[in-house]
Every structure is written in structure tokens, then in C-alpha cells.
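Engineer: Provide a 3D model corresponding to the input given below.
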Amino acid sequence: MAEKQASFGLKLLSLWTVFYVLLLSGCGTGSNYAPIEDRSKIPFSFNKHHIVSRGETLYSIAWRYDLDARGLAATNHIAAPYLIRPGDKVLLNDQAKVTSAVTGSAPSAVPRLPKASRKSAVASTTKQTVSYKEATSVTLPKGYPFRWQWPAKGRVIKSFRGTAPQHKGIDLHGVLREPVLAANSGTVVYAGSGLAGYGKLIIVKHGESYLSAYAHNSKLLVNEGQLIKVGQKIAEMGDSGTSTNHVKLHFEIRRDGKPVNPESLLPKRR
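Structural biologist: As a prediction, this is how the structure comes out:
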């Protein structure tokens, strides 16, 4: 009887060993390219913080978590031009109602007061602050028109899918080192390769509400803080970071931090 129990135990142990090995081998397969849908595996929560790494900007952090950079700055009391340093802790919440977009100074918190005087204190503070979503004016130098155009001439090979948040833009077919053009005039707020799944990426700020992004480039031709004009060559197309290993441009537009269908803003093609 003891021998039968020992034999059964060995067989059970062997089955578990085989299952574990198969599980590990399954996790190790696949190409070295990061799929376009895999933006970030870090679970999001309004109660979590992000520790700033070298090369990150407040705009790239906001982009990573689908947040509005202005609201993120207001929450963390970061004044324009939203400078952050490696090691800083950023609270991942863009729901703050005040901003420095108009005043140029960081918002101050309403002090905690007894209930009797709290309402009057909040009313007084509200008169001196502005909702960040109200600051939507577009101010550009003369000769820098505000209009949308296609960032590349290739056809759309993957469309925006509002019901599939893992694909937040469109893919345009291209050839290696084909010019990537600015889809609108604005300021470069991120140029680097620190966002997983995007390869070499450029993010451009257009006024207070809109941002556009150009991913999987082989070469970046602009720097952070640089003012660019619609139609200007800002990068060269590549294939980095994609699961298909095809040359393409992944293009996104966000309004107030949320993805919108780029084709709803771009001119109709003939």
C-alpha cells in the first residue's frame, strides 16, 4: 500500500513538473519586437504615483497614462513650463480644477477650515482661478498656421478603433526613411524612445487642447522645446517597436488627454 502511494505521489509530481516547464517555455516565445498594442503593462490608478525617469517629460507621462498634462500639472502643483526631474514623484490624477496655463504660477491648495467658513473660502479662491479646460486658445507666431494635414502620404493600413483602447491612433504605410511631416504647427514636448511600444517617438503640442504623436521613426529631426510649422519634416519613418516588422508611421491625436480619431480632423483624401 505504501509503495502504491509513493508511486502515485511521484506521478503527480512529474505531471506538475511538465506543466511548469510548458508554462515557462510558452512565456519565452515570440519576437523581440514590442507589439503596438502593448503601451504599458503598469496598471493605472488615480491613487498611484509615477517616479520620473531620465528623459521623461510631464507630457510623455500624461500620454502614457491617457491623462491631460495640464490637469496632471495642476494636481502636482507644477507651474508652466512643467519642468520635472528624474526621481520626482508624480501623482497620477488629472482631475484638478485649477491650472497655471493662464496665470503662469502653480495653483495653491485651499486650506482646511471649519465647515462654517469653508464655503466662503472656496468661493473666494474660485474667483482667482481658471478651469484648465477653459484655456483653449491657440497662439502661434506669424507664418505658423493652425491647420491639420496628413503626416505621411501612405495609405491607412490600420484604422482608429474607439472600442479598442489598445490601438489609439492610425497606422500609415511607408518606406524606410520616408519623411514624417508635422500634422499641425506647435511645440515639440517629447522626443525620445522612453515609451514602450512606440519606438522613437515625437509628441507635439498644438495649443492648449491638442497633442499629436508620431511613432516608430528611424530618425528624429527635432528637439524638445522646438517650435515647428505644419508640413515641416520632423522625422524619418522606420519599423522599430512593431510586431509586424513593417515600415509604417503610427499616428495619434489627443484632445484634453483623450484619444480621438485622427481622420476626423485630417482633410479628406481624394
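
Engineer: make it CA atoms for all contacts and neighbour counts henceforth
Structural biologist: Will do.

Engineer: As a check, name the ranges of all strands in the stretch 101-250 of the chain.
Structural biologist: With DSSP state E, counting those that start in this stretch as the criterion, the stretch 101-250 of the chain has strands at 156-158, 170-173, 179-181, 186-192, 200-206, 210-220, 227-228, 233-237, 248-255.

Engineer: Same list, the ones you listed, but as CSV with mean neighbour count and distance to Trp16 please.
Structural biologist: Listed next are these as CSV, based on neighbours: other C-alpha atoms under 10 Å; distance: least, C-alpha to C-alpha, whole Å:
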stretch, mean neighbour count, distance to Trp16
strand 156-158, 14, 42
strand 170-173, 19, 44
strand 179-181, 22, 52
strand 186-192, 23, 45
strand 200-206, 25, 43
strand 210-220, 24, 42
strand 227-228, 19, 59
strand 233-237, 23, 48
strand 248-255, 24, 43
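
Engineer: Proceed likewise with the subsequent sequence, for comparison:
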Amino acid sequence: MLNRIVVCLLLMTLFACSSRQTPAPVIEAKAKVPLSKQVRNSLSGTEYIVKKGETLYSISWRAGLDVRTLASYNDISPPFKIFPGQKIFLAKKSVKASKNKPSSKTTQKQQQKVVKKPVASNKKQAYGKNVRGQKTYKKPSDNQGTFSQKIRTWKWPASGKLINKFSTRKQGNKGIDIAGNRNDSVKAAADGKVVYAGDVLRGYGQLVIVKHNDDYLSAYAHNNQILVKEQQTVKAGQVIAKMGDSGAERVMLHFEVRFRGKPVNPLKYLPRR
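Structural biologist: Just a heads-up that it's a prediction; the model follows:
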């Protein structure tokens, strides 16, 4: 009886092996998803709660917004300090109308005040004189914010081979990828100040973000070691990190340039090799 059971089991095993047409799938438990296949601007909605280690620059980076725009939404002035647990609005706050409508008496008083304004004040304003008791506001220039601050010198952040280029597709690469060996030098592409250094941004690994001026930021991702601190001033060509594979599928540097919060092609700024 025992021999028959063994024979049956052997026959079933042989039949199962012969019936498989394709090899058994291999599943890697700790596979790393390349940055090119991840959603970079992961913040959506209208509100976000600040987590430990984040800066307004890192949040604006994830949201794809200019840090000045995000600061204006939240009435935050430079140097844009935030704290864990703080609520950040990712869109302009809408002014909610009051539930109680103004009474007719209040409306009449307001209309009377408007009528009582001196007519002669128009002539004085025509000659640039201010009417007594009235506040004047300087009209913003039509050209305000239309001209960018140029950076004199850009340098390559690493000396390895270019393996991935910038893409304008929605899920495309928002920077360039440079191959290299572990602990190769990662250098600042231009003069600036470090506004983020950490590993909070999902998919970027150990990341450094450098502010070059009010218009331009650059980012250096997947580092094995960060050598600078936030608010530290750096020079073009200065070593700021060591290359690694944190948050990536291979050792490389992922380098991005942002102009007013939007990704731009780094190859348009870097010198030709």
C-alpha cells in the first residue's frame, strides 16, 4: 500500500513538471523601483501636514511649486521656517463668504460714505498728489517676475557616463542620471546654499537640494553619504556628497534643475563635454 502511494506521488510530480510551459516567476522581495518609474510630484490635494526633517523647499519640490508661491499661500516669510505638525496649504486659500448677509442699514451707510467723497480729489491725483486721509498703494510693475536671474557658471555634478536623459513626458525622467562607482564625488553644479539635506523624499534616497538664487534650484539624489548641512553655503565644484544607490536600482547620481519650481533640462545649462 505504501509503495502505491509513493508511486502516485512521483507520477503527479512528473506530470506537473511536464505541463509547465514557462519558467516559474522569480519575485524579489526587496526590489528597488527606479526613480524614472515613480511619481515625483507625489503631493496632491490642498493641504499637507509637515513631517520631521522636511523643509518648505522639500515640500515645494514634491508639489512641483515655486517655494515663494507656496510661502505666499501660507503667509510664511523668509527664511521659510516650518515645524513638524504644521498644516501647509498647497493651493491658494479661498476667502469664504460670510453666512450673515449685511443689513440694509449697513449697506446704506456704506453708500453714503462713498457719495460724500470729495470730487475735487481727482484733479490732485492727476498731478500725483495724495488726498489727505487716503492711503496709496504702489501698483506692481507689469514686468515684475518676468526676468530670471542668470547663473554665470554651471559645472557637471559628477564625471561618470550619462545613462538617462531628461524627458518631458508625464512619467518621464525629470533630470539626468550619471553612472559611477560607490563613493565617487558629487559636486555642486553652481554656487548656492543648501536648503535640504536628508532622506525624507520618497524615491530620491539621500538627497541634497541647493538654492542658487530665487529662480534656480538643483538636486542631487541617491547619495551614499551627505557631506553638507542645511543652510551651508557651497561653491561650484565643491564636493557635497558621495555617490551611492539609496532609493535606486544601481549606483548613480540623479541630478535635477528646477526653474521657479518646474523641472528643466539640465543639459541646457551644463557645459558640453
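
Engineer: corresponding residue for Val257 of the second structure in the first structure?
Structural biologist: In the first structure, the residue paired with Val257 of the second structure according to TM-score structural alignment is Ile253.

Engineer: Just send the strands of the stretch 101-250 of the first structure back as JSON lines, with distance to Arg118 of the first structure too.
Structural biologist: As requested, the strands of the stretch 101-250 of the first structure are exported to JSON lines (distance: least, C-alpha to C-alpha, whole Å):
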{"stretch": "strand 156-158", "distance to Arg118 of the first structure": "52"}
{"stretch": "strand 170-173", "distance to Arg118 of the first structure": "48"}
{"stretch": "strand 179-181", "distance to Arg118 of the first structure": "51"}
{"stretch": "strand 186-192", "distance to Arg118 of the first structure": "38"}
{"stretch": "strand 200-206", "distance to Arg118 of the first structure": "37"}
{"stretch": "strand 210-220", "distance to Arg118 of the first structure": "35"}
{"stretch": "strand 227-228", "distance to Arg118 of the first structure": "44"}
{"stretch": "strand 233-237", "distance to Arg118 of the first structure": "51"}
{"stretch": "strand 248-255", "distance to Arg118 of the first structure": "34"}
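
Engineer: Would you agree Ala16 of the second structure falls within a strand?
Structural biologist: No. Membership of Ala16 of the second structure in a strand is not supported by DSSP: H, G, I helix; E, B strand; the rest coil, which gives helix.

Engineer: list the contacts for it?
Structural biologist: Shown here is Ala16 of the second structure, which makes no contacts under the criterion C-alpha atoms under 8 Å, 6 or more residues apart in numbering.

Engineer: which one in the first structure is aligned with it?
Structural biologist: Under TM-score structural alignment, Ala16 of the second structure pairs with no residue in the first structure.

Engineer: Check Trp156 of the second structure too.
Structural biologist: Alignment of Trp156 of the second structure against the first structure is given by TM-score structural alignment, with Trp150 as its counterpart.

Engineer: Give me the nearest residue to that match, chain neighbours excluded.
Structural biologist: Sequence neighbours aside, Ala183 is the residue nearest to Trp150 of the first structure in space, at 5.7 Å (criterion: C-alpha to C-alpha, 6 or more residues apart in numbering).

Engineer: any idea how far that neighbour is from Ser159 of the first structure?
Structural biologist: Per C-alpha to C-alpha, to the nearest Å, Ala183 of the first structure is found 17 Å from Ser159 of the first structure.
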